[in-house]
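> turn this into a structure:
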Amino acid sequence: MFMNKNQKDVDQSDKVGSAMGSSAPKPTSMKGNKNPEQPQIPASSPLRTDDSSPLTTNVGQPIADDQNSLKAGERGPVLLEDYVLREKLQHFDHERIPERIVHARGAAAHGYFELYESLQDLTTAKVLTDTSAQTPVFVRFSTVAGSRGSADTARDVRGFAVKMYTPEGNWDLVGNNIPVFFIQDAIKFPDLIHAAKPEPDREIPQAATAHDTFYDFLSLTPESMHMLMWIMSDRTLPRSFGMMEGFGVHTFRLVNAAGKSTFVKFHWKPLLGVHSLVWDEAQQIAGHDPDFHRRDMWDSIKMGNAFEWELGIQTLSEEDEQKFDFDILDATKLWPEELLPVRRVGKMTLNRNPDNYFAETEQVAFNTTNVVPGIDFSNDPLLQGRNFSYLDTQLSRLGSPNFTELPINRPLVQVSNNQRDAQMRYTINKGRVSYAPASLDGHSPDEVTPARGGFTSYPERVNGPKIRARSQSFNDHYGQAKLFWNSMSGPEKEHIVKALQFELSMVETRAVRQRMVEHLGKVNDMLAAQVAAALGETMPESDASTKARGTADSVDGAKQLADATSPTTASGGVQQSKALSMENQPTSPKGRKVAILVAAGIDVNQVKQLQQALTKAGAMSEIVGPHLGMIAGDGGELEATKTLANASPALFDAVFVPGGKGAEALKKKGDAQVFLAQSYKHGKAIGVLGESVELLKKALPDGASLTKMGVVSGADAGKEKQAIQNFVDSVGTRHWSRTALEHVAA
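Below is the predicted model:
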């Protein structure tokens, strides 16, 4: 990097403070400070705006009347000289920027990263070696295929992009909530996205892949089969941004002070565990609250429940690059944790909501090329293509190469180079030199050598002919798809089957459906047979496929599916991986939301006891009544903020109905019965006390459990406190083994 000495006189405090505004993160080394103070704009700064500021034009001229155009008489024509009107309309007409082609719908939050242990044996990157530092971060979560106006809960990959404002420049770890991808080479990325997007002749369907062009592409692209297993699983229906994993997807390099390179995969492990919605819930939520995920994050952070992840790394020495039966550079493959365990080395905390969505969340620009000394790229062909595409995209979307000067994108360290001009240039460089080499004004090039921390690419030895070809080591397209399938529990496999039945039933072209069934047969016979049966398609008969027909509707279908495994390849000999199943994740009430159904006469004291217990556990609650407003109960009043008409059990993680005379009124309401029945069918915690037990009996079919598997009911007088605690402890856990699930009419 070339640094002009005469440019170092730029007042960097202005760059990091006033010019960045309140959206700028602040460097700090206060490790014990869990809520680092963010920089504030001086009171005299023209960038400061708040509710008490007077109304002005864009150059600060006070405005006396912003509600009426300047006219020739009260009923006369509007005058061209009305610059207030022209400025206001002009700004409005141009205030939208092109939305992202992919990852258009997103939400973000500020926070910080802290390192547990130094990785100086692996890298020189200060963010991964200085355990005393608290590195500011800005993290954006997103869906991929839908437009900005689509719903949060579409079945889709989720972007998980982390911008770290490190002392060596910005490091962007631009990943997803799934560790693998559809394709192996970036040259196919436009085709993938064109196939997944709405079909161009009709612009249908929005934010959905259940259509012909997507599955036509997949059926002709066998390398996508591993990713297909992931996107048909519940991993693509996260319960919360704070309950999904993040992955760097690609293989990167860490380079230490001696110049030794180590291959690395990056992981973000949520402290709340990985948890998801189910398809029925996701569809309901899209109608009831399309902003479900962004609202959840905003509300959680606002009430003090920070989102937390641990940074994990998998490492592999260069000497072992070809140790396994899969290629570590293949983005359609993961590294099984049984072979290469994840080492947790730090924690990221998101604890502050953005001040302005557009200025921060919409204008933030992530680039895979934003790495710091000590972190470098591998030869993953998908990563190499992304390195070009991301920078090119930001130039188009934000309109200028100066997008890095926007407050949310600006690094916290001195920027000094010979760049100049272009639209929206913010930096005012001093002097007349903006080139190198140069000798005027006492200027001389000042490169930062690697020994002093300058970035240098790893000097990998490369040799080979120019050729458009794929490495033979990338050729196994089904081995890790089998590994993922084998690793799922019975209910998880059942959800994958139903997802594929739904998706492929929306495909109109029979040849495409048939090709997809053939691919599924190479993953697992029972999987393919069940999907084929639902589509009316045929597949070669085998013992497994014959046994598979009708399994999904049988009482022990989940068990039969759990037993349906396939021998794997391209997985280092690993046949099943516990890390891939969500059944093995920790659960907690923290961050969850509970619906409390009430009616006039309900036991208010029980509600207050429950609310106290939920708050203590870090959970939220909402009163759902027959109408909004105050509802008189036994022991006081409660305010209902939701009604049975505008709420859905899909919006909540559990439901509780207190005892009291109000239970009789609820028992007569079909919506209340459906609320409990759906919650039972979706495996959620249910609590009913006193008289409300009769409501639960009426809502559920004969044979349904009223006393176990997350159902708390019928507490005797004086034992309500323990019953309430038992209920709170079960909030957040799914109970797919409940009796009579297939008979619940909801």
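
> please make it C-alpha for all contacts and neighbour counts, starting now.
Noted.

> helices or strands up against the helix of greatest length in the chain?
Scanning the chain for the longest helix, with DSSP state H as the assignment, gives helix 381-398. Here helix 381-398 touches no other helix or strand, going by 3 or more CA pairs under 8 Å, 6 or more residues apart in numbering; DSSP states H and E.

> check the offset of that helix from the chain's centre.
Relative to its chain's centre, helix 381-398 lies at 20 Å (CA atoms, centre = their mean, to the nearest Å).

> also stretch 422-440?
Remark: stretch 422-440 is offset 40 Å from the chain centroid, using CA atoms, centre = their mean.

> now do stretch 58-65
41 Å.

> which strands and helices sit next to the helix or strand harbouring residue 138?
For residue 138, the element it lies in under DSSP states H and E is strand 134-143. Other helices and strands packing on strand 134-143, by 3+ CA pairs under 8 Å, 6+ apart, are strand 106-115, strand 158-166.

> for the nearest residue to residue 558 once chain neighbours are set aside, give me its contacts.
In this structure, residue 558 finds its nearest non-sequential neighbour in residue 490, 4.2 Å apart by CA to CA, 6 or more residues apart in numbering. Each residue near residue 490 by CA atoms under 8 Å, 6 or more residues apart in numbering is listed here: 557, 558, 559, 560, 561, 562, 563.

> quick revisit: closest one to residue 319 among the helices and strands packed on strand 134-143?
strand 106-115 (27.4 Å; CA to CA).

> relative to strand 158-166, how tilted is the closest one?
Going by axes from the mean of the first three to the mean of the last three CA atoms, to 10 degrees, strand 106-115 is angled at 50 degrees with respect to strand 158-166.

> and for comparison, fold this next one:
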Amino acid sequence: MSQPPITTASGIPVADNQNSMTAGPRGPVLLQDFHLIEKLQHFNRERIPERVVHAKGSGAYGTFTVTNDITQYTKARLFAEVGKQTETFLRFSTVGGEKGSADTERDPRGFAVRFYTEEGNWDLVGNNTPVFFIKDGIKFPDFIHTQKRDPQTNLKSPTAMFDFWSRTPESLHQVTTLFSSRGTPDGYRHMHGFGSHTYSLINAAGERVYVKWHFLTQQGIRNLSAAEATRIAGSDPDYAQRDLFNAIAKGDFPRWDVKLQVATEADLAAWEARTGWNPFDLTKVWPHKDFPLIPVGVLELNRNPLNYHAEVEQAALSPANVVPGMGYSPDKMLQSRLFAYHDAQLYRVGTNHQHLPVNAPRCPFHNQQRDGAMAIANGGAAVNYDPVQAAGSNPQGMGHGEPALPQSGAAGRYDARGKEDDYTQAGDLFRLMPKDEQQNLFDNLAGPLSQVSAEIIERQLGHFDLADRAYGAGVRAALKARGVNVG
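Here you go, the predicted model:
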């Protein structure tokens, strides 16, 4: 298929795309050569700021199909009937690395799903782990700084990582996950995804339940050993991107079973009274024996993007995007992310990033937002204001119709650290691991720990001991095997 003739961005035909306009055969180059100037100007500006976190990612389109009726929990129309399909977009990513980093680094993986529903976009922005390192968004910038580059050396710093983690016992559950074999998944197709946070669903009667979302890979869990991950990072740093793209291109469409855990407010209050665990704490899971998984549907990825920059790099998801029949929870980390993600996209992509095709809803939309950069769908001749209804609003049953979320207590800064149990669930995870997986955990931890001070090592070992004495003993043995003198 022949390419159309080259033009400027304004559609003006270009006579010669091979030679600059010069004064004589040897120059100098003339400033009036607008085609040259436009090409160089655009080239200088063709990168948007990379994401501060989740910078390197891969994406694909697909479908979500309802397989089980959950209308008793939610009025959201995408779940209205078994068999109903909704178009989706899923962006996978590593968390701490830059755009040029390797896909196989030890790192959580982003698992961000957009559902293009008839009531607007629902974004479930999660990870491949059901928990996280911290429980309050005010510590998120501090934590991420420890995963980035040292301000003096510009090198990744095990000292910064473990200094933070060793002073933050709440991180132990996620640290245990990260340094297990699941810290280096074999591509994106062979890992689970989680909404991680607690969200809520609202049914037609206005009743709220709290939920956690799970995406369980039908391809089976598959992980890389530390040695394999390092080898692949050197030979094919884009390993996960290549694997995902090629699988979809040849028709081997990856699928995930979508399930959820459900609990009423009374259920969670009783569970918290029994266990002492805050059900809205992102460093905790809801055990399946207490809150069984309920099947909902199947997510399939079946179409690759045609333009990576337009459809993956500029994809702008936010957990604040929930549709009628859905809501949030008192999870402190979620509350921070509801602001931070949209704000990041405003800075990174632009004021009207929702106008871009990958971000635009598939249903009609209307508001009074106008102008700014990239104002593609700018309202036309419609008025750009909505008057106050002097007689009071008169809801027509549309929109969220979300019931009031109960609140209690005086406004203030509350710190329960030192009073909460940060060790039992981490120990439970450790005890679930087979012996060979436990040994991988010891060895994976001993590598970076062997590069930090004795003070940090002892502080971190103390946390392992409190999770399980065998956990601490195993890491000590692995450190001694590396020549590190530990108590």
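
> trace the residue nearest to residue 558 of structure 1 over to structure 2, please.
In structure 2, the residue matched to residue 490 of structure 1 (TM-score structural alignment) is residue 435.

> one more: residue 519 of structure 1?
Using TM-score structural alignment, residue 519 of structure 1 pairs with residue 463 in structure 2.

> that match and residue 168 touch, don't they?
No: counting by CA atoms under 8 Å, residue 168 is not a contact partner of residue 463 of structure 2; they are 9.5 Å apart.

> okay, the two: which has more neighbours?
Between residue 463 of structure 2 and residue 168, residue 463 has the larger neighbour count (other CA atoms under 10 Å), namely 24 against 17.

> and stretch 79-95 of structure 2, how far out from the chain middle?
A distance of 14 Å separates the centroid of the chain from that of stretch 79-95 of structure 2, by CA atoms, centre = their mean.

> which parts of that stretch are buried?
Using 16 or more other CA atoms under 10 Å as the test for burial, stretch 79-95 of structure 2 gives 79, 85, 86, 87, 88, 89, 90, 91, 92, 93, 94, 95.

> tabulate the residues you listed (TSV), appending distance to residue 65 of structure 2.
Shown next, in TSV, are those (distance: CA to CA, whole Å):
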residue	distance to residue 65 of structure 2
79	9
85	4
86	7
87	9
88	10
89	14
90	15
91	18
92	20
93	24
94	27
95	28
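
> please identify which of these is nearest to residue 157 of structure 2.
Once CA to CA is applied, the member of these that ends up nearest residue 157 of structure 2 is residue 95, at 15.6 Å.

> what's the separation between the equivalent of the closest one over in structure 1 and residue 231 of structure 1?
Here residue 95 of structure 2 is matched to residue 144 in structure 1, going by TM-score structural alignment. Distance, residue 144 of structure 1 to residue 231 of structure 1, by CA to CA, to the nearest Å: 12 Å.

> who touches both of those two?
Residues touching both residue 144 of structure 1 and residue 231 (CA under 8 Å, 6+ apart): 156, 157.

> so what's the corresponding residue of structure 1 for residue 321 of structure 2 up against?
Correspondence of residue 321 of structure 2 to structure 1, assessed by TM-score structural alignment: residue 370. Listed by CA under 8 Å, 6+ apart, the contact set of residue 370 of structure 1 reads 170, 171, 172.

> in three-state terms, label the first one for me.
Same thing as residue 170 of structure 1. Classification of residue 170 of structure 1 by DSSP: H, G, I helix; E, B strand; the rest coil places it in strand.

> who's in contact with it?
Listed by CA under 8 Å, 6+ apart, the contact partners of residue 170 of structure 1 are 163, 164, 370, 371, 372, 411.

> do that again at 6 Å, thanks
By CA atoms under 6 Å, 6 or more residues apart in numbering, the contact set of residue 170 of structure 1 is 164, 411.

> residue 166 of structure 2 now?
Residue 166 of structure 2 makes contact with 459, 460, according to CA under 6 Å, 6+ apart.

> can you tell me what it aligns to in structure 1?
The alignment partner of residue 166 of structure 2 in structure 1, by TM-score structural alignment, is residue 219.

> how close does the aligned residue in structure 1 for residue 296 of structure 2 get to residue 242 of structure 1?
Counting by TM-score structural alignment, residue 296 of structure 2 corresponds to residue 345 in structure 1. Distance, residue 345 of structure 1 to residue 242 of structure 1, using CA to CA: 19 Å.
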